[in-house]
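Engineer: just to be clear, the model below is a prediction. Sequence and coordinates:
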Amino acid sequence: MRKQSVLSAAIAVSLVLGTSVVYAYDENFKDYDVYNVNVTADGAKDQYGNTITEQSYYRTGGDVKVITREEIEKRHYRDVTEAIKRVPGVTFQNPGYRGGEYGYQFYNNGVSINGDSRVVILVDGRRVDNAASGRVGNSSKRGTKSTGVNLDEVTTIDAIDKIEVIKGPGASQYGSDATGGVINIITRRGKGGFNSSIDVSTGSWHKHNYNLTMQGSAGKDGNTGYFITATRSMSQDTKYKDGDTGEVVTLGGSKWREQGINARIDHRFNKKQELQFSVNFKAGHDGYPISTPSMKYWNQNDWRRIIANATVGQFDENYKLIQDASYVTPKNPNGYAPTLYGNTKNPGYHNLYALDGRYGSYSQFRNTDLDLKYTFDRQGQLESFVRLYHLNHHYEGRDKYAWYRYGSNANARAAYATAFPNGTTAEAFNAWVDANLAPFPGGDQNALRQWIADTGGMAGAPTSWYNEIKNGIELQWGRSLDKHDIIANIDYSKSKLHTKSIGNTGTINESDVKRDTLYAYIQDKIYIGNNVEITPAIRYARYGSFESTGSGQSQGRGDTHAITPSLHGQFKFNKKTSAYAGWTKIMRPLKRGDYTSVDGIFNTPLDDEKGDAYTFGVRHVFGKNNNTAVAVHYDYTRMKNAVATLPIFDTASGDFKNTAVNAKEDKKSFNITVDHQLNKHITMSASYSHMKDKWMSKGGWVLDPDWGYRNSDDINVAINSLRPQNHYSLNISYDNNRLYSGLLLNWYTGNSTYAFTHRQFLIVDWNLNYEVTKDVTAYVVVNNLLNKAYETSYSTYNGRGSAAMPARSFMVGVKYKF
């Protein structure tokens, strides 16, 4: 009869069968706690090879990587991105600097798993995203499928105990919109007697980190555990390596500072009842460089060309403004040709963004999350609880720049036309540009400082505000009945986004967007003997109408709901081999802009994204001592209603036009990982990932055969050109009691040179720890050891190489426990 703990059963089976699995990939498993049960390395995985965590009872099989607290400390990760970037199939859209622009995916920290950016972020099993948010745009038409969460703003790394990276939908608990996968952050809980630590480090670019942690337990029987951490980090301007020229350049305006405080209190009334309260506060002030300047165009002459074309207009060979009758409008009675924007029309255009950083433009965030959870019953790992949560995420900033001294582009055009109605010489043109338009930021710094002073000075108080608030309640009932583990869960939340901005004329614009969501599911994990688990489930999701107020807002659009079934199973063939398989019905709701607008030649609104996701995997342990393990994972997602902007033939015009439509999509990915324990000191892990995407038209549409995804910066549509096709990773760790060293190699190949500056790049990170005494550890961390130029993000608007990643950097530090 199955009345005992799932965890205890898994450990018992492991011991009885003598099952041994290497831990090189989920590295640094010495011991950790799961609900006050100490788990040693020999019992860290169940008989199927799944790593056991506080949240693992939700899942049945699947490809899951668990990053432990010990690994975080030994590798000295300073944010979540660093911690998970080596996981096969995980890729990031990083802008190359710490700060970001609120509301634009390409300027934020976007993550995808196996080629899909529809990734759900959880903290202790609770969703972090806000259903009313416009953080990653307010439509799904171009690159906005993400849940809109910046991983590195969720919580401080020092408050994290484990990170689960789950590929594919995985389990009903994660939702029908977790197509790509799930990143579940599990926070630390206090235990044992009082102990504390101070961690201080410093390094490249005047980067400094300070961390203080305190934890322990109180009460007669130590039933109240507490964990508190306070963190502060800062850096001056980042340096990057330009992919075209190979120069190492300082990115002006990219300095940042962040701080956070986290506290968690757990009180255990008895073996079945527990109260947990946590508060997470994190805030930051980040620079606003938007992109990294391309050194190919970073010179005085190209600057004059770029800023003149973007501010004044287009010129003929005699520097006369081009006029065309087709351009005549009431606002442009002279018919001057339009100004040139974007990299294609105005190569190096994004270099103008450097002015934003020189003016001290910035973005700020302040997140406060509260979570109160009462567990009223527990059977092994199965929890029955009620949870209340409040998430308040506040963003504000000021983007300031001036291209023309006396106002708008129209004023600049009129002034130039008056000065040179019949054109002029190159010398006179250059002199006019230097006198009237912003000076080259890489040139005379005194002239630049004077320009900033003449155009209003540095960026001051914020002019834009975004406040996301989410309040919710979650109720779960879990029960172990003979050979069934049944979970029923319901989560209801109310989300709100309040925006406010001040225009150039001082006009204040405010608006509110609200949306309610209801998630509910029931699943039954069925144990068939000791070697088979089958988990059928059914999920219901209801997304209420967007209720909006303010200028330009519309009411009551977007009400949608769906029932989505799923089925997952895992099988143990023998002591060394196991397999898993899963299927999930997908429903991802559209965003606000999709419901309230129509697009393109069909002039019809879009429908919610729907489809099916399948996962398959096999694990096998080799060797007499079970010191080598191989895992193969395959994902297949078939969308019948995916949203994309595609070039479709328009019979009326006789040409192809970009149109947002619901199209068919086949997405495939393959991961293989080999873990090997060379000896008691050295472990190795090698992996390979490949992903491919194919889009197909519906209803007889004709797609442009010459398209090749080149006209899109939607990374979901252009996966085959906007991501490396192949990712190889090698992770080697050496642990000899007082000395630990880790070496990580990430090799990306098959890059499109239309989107990347190199067809391949190899990134090497290395760290070394030495335990000076039992309480003092010294360490060094080097990122991008080979000082390679590379990018992880692309925008057609900004062009190739406009998001260069940081150059080689190092940090040295000391951690003291007391």
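Structural biologist: Alright, I've got the coordinates.
Engineer: contacts, neighbours, all on C-alpha from now
Structural biologist: Noted.
Engineer: any idea how far Ala412 is from the spatially closest residue to Gly168 that is not a sequence neighbour?
Structural biologist: Once flanking residues are discounted, Gly168 sits nearest to Gly181: 4.1 Å by Cα to Cα, 6 or more residues apart in numbering. As judged by Cα to Cα, to the nearest Å, Gly181 and Ala412 stand 50 Å apart.
Engineer: please compare the first structure with the one that follows:
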Amino acid sequence: MNKRQRQVMCSLLSSALLLGTPLATPAEEAADQHEYALDEYVVTANRIPVKQTEIAANVTVITREEIEKGGYSSVPDVLRKSSITLEKNSGATIPLLNGDERVLVLIDGRRMNWSHLVASGSNSGAILDLLAVENIERIEIVRGPSSSLYGSEAAGGVINIITRKAGETRTSVASEFGSWGFKRYNLTSQGKSSDISYLLTAEKKQQDSFEYKDFRTGKIRTHNDSQLDREFLTLRLDKELKGGRSLSLQFEHTEDESGFAGYIHPDGRSEYPGGYRTSLDNNVALTYQWGKDTGANNLLRVYRNHYEATYYNSLFAIDELEATGLDWQQSWKLGEKHTLVGGGEWRQETINDNSSIDESVTTGAVFAENRWSLPSNWTLSAGARYDHHSVVGGHFTSRLTANREINSTTNLYASWGQYVKNPTIAQMYSNTIYWKGNPDLDPEKGQTITLGLNTELGHGTKLQTSVYRSQIDNALDWAWRDWDNNGIEYTKYINVNKQKRQGFDLTLSRQLSPQWNIAAGYTYVKIQNQSSTETAYSNDPRTSQPNGYRLNVEYDQDKLNTGLTLRSVTGRDTSVFSGKSYLTLDMTVNYKCNSDTRIYFKGYNLTNKAYESAASYWSDSFGQRHPGQFPMPSRSFYFGLEHKI
């Protein structure tokens, strides 16, 4: 770090520590409210509530109303509503933002990523399906690097799952049935008395192994060992204190005994016949907030996440992961048009897989971001963060954004941000006969430039678009084959020289009439790699969605809501995918019988297309990868009922 960087960082931290004036609301008209109108504000992009037209980032918000209308049964199902790319392999669903799997997953701002491979083939270390959808108030998706605010893993963006807080006293039950013996039962109870509220959810869902369409033969086959058996129990307790303060206790418990769903051989055999895993998640967090009556998001949080899994008839054995963390965040108003958000984080993570790894890492961080409101509705923000990792050392990341709010429905923005991704504990210390750790790995580092526009074109037509370009150094990748001193073959992770990403995202929506709404989207992603032995960049064949298209048509009239969603992908590399393109069609029908009861019907992959969302990455003994290793389910249907008691 040079002298100038030290001066900037010291200035930011000194401001955060010495200035204690409470932050007034970014929108003065909301100063006397305890809660922001969340349909107008987003918390994740800047760590404080900010109007959507003042955010210098590509942001998608999925509301509670949209979740209910879609009849979704899992968090991945909810995310598929947006243009976000989801790759599914070996029983895991991996989110991609800006074509990047290095995505930070949060629950109410609490980090849920692990420094370990919790699912085969995933470097993100995040489990998406930790909550019943009845717990979710909204999901905020922020594309682009956010390392200056959130640290490692936030290279492609951030997904923040915001949970519901009880607003009334009621109990509801839900049940759902569908293809391949799918069953889901849910009980949600919430209550509020004076300044104390609670929300309790219990859910169980099961499904037999799903079927898929073989792209080689066109026949329907069963994906053996893909069965699902999962239980959720969650509790949220809230206590409102005087002076805009509150205390919140959250607990999430998940038990899972599901098939490992390993990759499929060309002849239909599973790589790990009879493979399944049992896992247990217990997460608890206690959060104290203050300044809520002024629109601030000040908090002090202590949390503990614990995950353990046992694998049977598979490559893995036993995993036990534990994380203890402390988060602090505070906002200050430094002037009429100047605010500062600062804070610190501490986290200790321990990994024990009872076979090759028994390690722990500790990370500590401080961050600060200044935000200025300038003439002509310009907003400028500049932030920096220092992270220290007990193994790989310390590093700075910075971000600079500019936003112009042209009117109440239009804003134009530009941003530049640095990001970092630390190697996982498994990547550094794994020691199996198949996979050797590499303790000499360096963090991935890079920067992204983004330009974007959000506007309303008139007659109910809205446009959201952004273009980005990234440059990554020391990008981590899997070295498919190496040999030890005894001539035994193994794999390991290495730092390749460089990686470039560029892309484009566009969404158009229009309210055709009070009943009809239509939305269309297009995404473009290009990823190129350059290893230390190459002089030129080459296209990454594993890009799962080079060109993505989405069309959604919705009809909403009185008690009936229906929707059709068409998705298509083109331009894929057939060396690792079963085809260059695919097209699927999904359908939802939601009918509200009365104020207490609703029924819904869903159909997925109505075109019965043979496709996969993740590239094939396992090789045979000849070093050849066969496409279609992770097939997606064939046509399926589901029927559900929800009733408030």
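Structural biologist: Nice, thanks for sending it over. None of the values given here were measured: they were computed from a predicted structure.
Engineer: who has more neighbours out of Gly181 and Ala412 of the first structure?
Structural biologist: Remark: of Gly181 of the first structure and Ala412, Gly181 carries more neighbours, 28 against 21, as counted by other Cα atoms under 10 Å.
Engineer: show me what contacts that one?
Structural biologist: Neighbouring residues of Gly181 of the first structure by Cα atoms under 8 Å, 6 or more residues apart in numbering: 113, 118-120, 165-170.
Engineer: run the last query once more with 7 Å
Structural biologist: Contacts for Gly181 of the first structure (Cα atoms under 7 Å, 6 or more residues apart in numbering) come out as 113, 119-120, 166-169.
Engineer: same deal with Tyr72 of the second structure?
Structural biologist: Tyr72 of the second structure neighbours (Cα under 7 Å, 6+ apart): Val78.
Engineer: on that earlier part again, mind telling me what the residue nearest to Gly168 of the first structure corresponds to in the second structure?
Structural biologist: In the second structure, the residue matched to Gly181 of the first structure (TM-score structural alignment) is Gly157.
Engineer: please apply the same query to Tyr492 of the first structure.
Structural biologist: By TM-score structural alignment, Tyr492 of the first structure lines up with Trp346.
Engineer: who are the packing partners of the strand or helix carrying its match?
Structural biologist: Secondary structure from DSSP states H and E places Trp346 of the second structure in strand 338-352. Packing contacts for strand 338-352 of the second structure, counted by 3 or more Cα pairs under 7 Å, 6 or more residues apart in numbering; DSSP states H and E, involve strand 318-335, strand 358-374.
Engineer: superpose on the first structure and give me the mean offset of it.
Structural biologist: By mean Cα distance after the TM-score superposition for the first structure, the fitted strand 338-352 of the second structure averages 1.1 Å away from its aligned residues in the first structure.
Engineer: residues in contact with that strand?
Structural biologist: Outside strand 338-352 of the second structure, the residues that touch it by Cα under 7 Å, 6+ apart are 16, 319-334, 357-373.
Engineer: again with stretch 576-584 of the first structure
Structural biologist: Outside stretch 576-584 of the first structure, the residues within contact range by Cα under 7 Å, 6+ apart are 48, 61-62, 169, 565-572, 612-621.
Engineer: next: stretch 464-474 of the first structure.
Structural biologist: 130, 133, 386-398, 490-502.
Engineer: got a PyMOL select line for the buried ones in these?
Structural biologist: Here is the PyMOL selection string for the buried members of the contacts of stretch 464-474 of the first structure, based on 16 or more other Cα atoms under 10 Å:
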select buried, resi 130+133+386+387+388+389+390+391+392+393+394+395+396+397+398+490+491+492+493+494+495+496+497+498+499+500+501
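Engineer: now which residue in the second structure aligns to Arg515 of the first structure?
Structural biologist: Looks like Arg515 of the first structure aligns to Val361 there (TM-score structural alignment).
Engineer: and for its match, the neighbour number?
Structural biologist: 17.
Engineer: pretty sure it is touching Ser390, no?
Structural biologist: Yes - if you go by Cα atoms under 7 Å, Val361 of the second structure and Ser390 touch, sitting 5.8 Å apart.
Engineer: the longest helix along the second structure aligns to what range in the first structure?
Structural biologist: Across the second structure, the longest stretch assigned as helix under DSSP state H is helix 3-18. Per TM-score structural alignment, helix 3-18 of the second structure has no counterpart in the first structure.
Engineer: how far off centre is that helix?
Structural biologist: Centre-to-centre, helix 3-18 of the second structure and its host chain are 31 Å apart (Cα atoms, centre = their mean, to the nearest Å).
Engineer: and the helices in the stretch 51-200 of the second structure?
Structural biologist: With DSSP state H, counting those that start in this stretch as the criterion, the stretch 51-200 of the second structure has helices at 64-70, 75-79, 147-150.
Engineer: residues of stretch 550-559 of the second structure that come out buried?
Structural biologist: Quick answer for stretch 550-559 of the second structure (16+ other Cα under 10 Å): 550-556.
Engineer: what's Pro806 of the first structure aligned with over in the second structure?
Structural biologist: In the second structure, Pro806 of the first structure lands on Pro633 (TM-score structural alignment).
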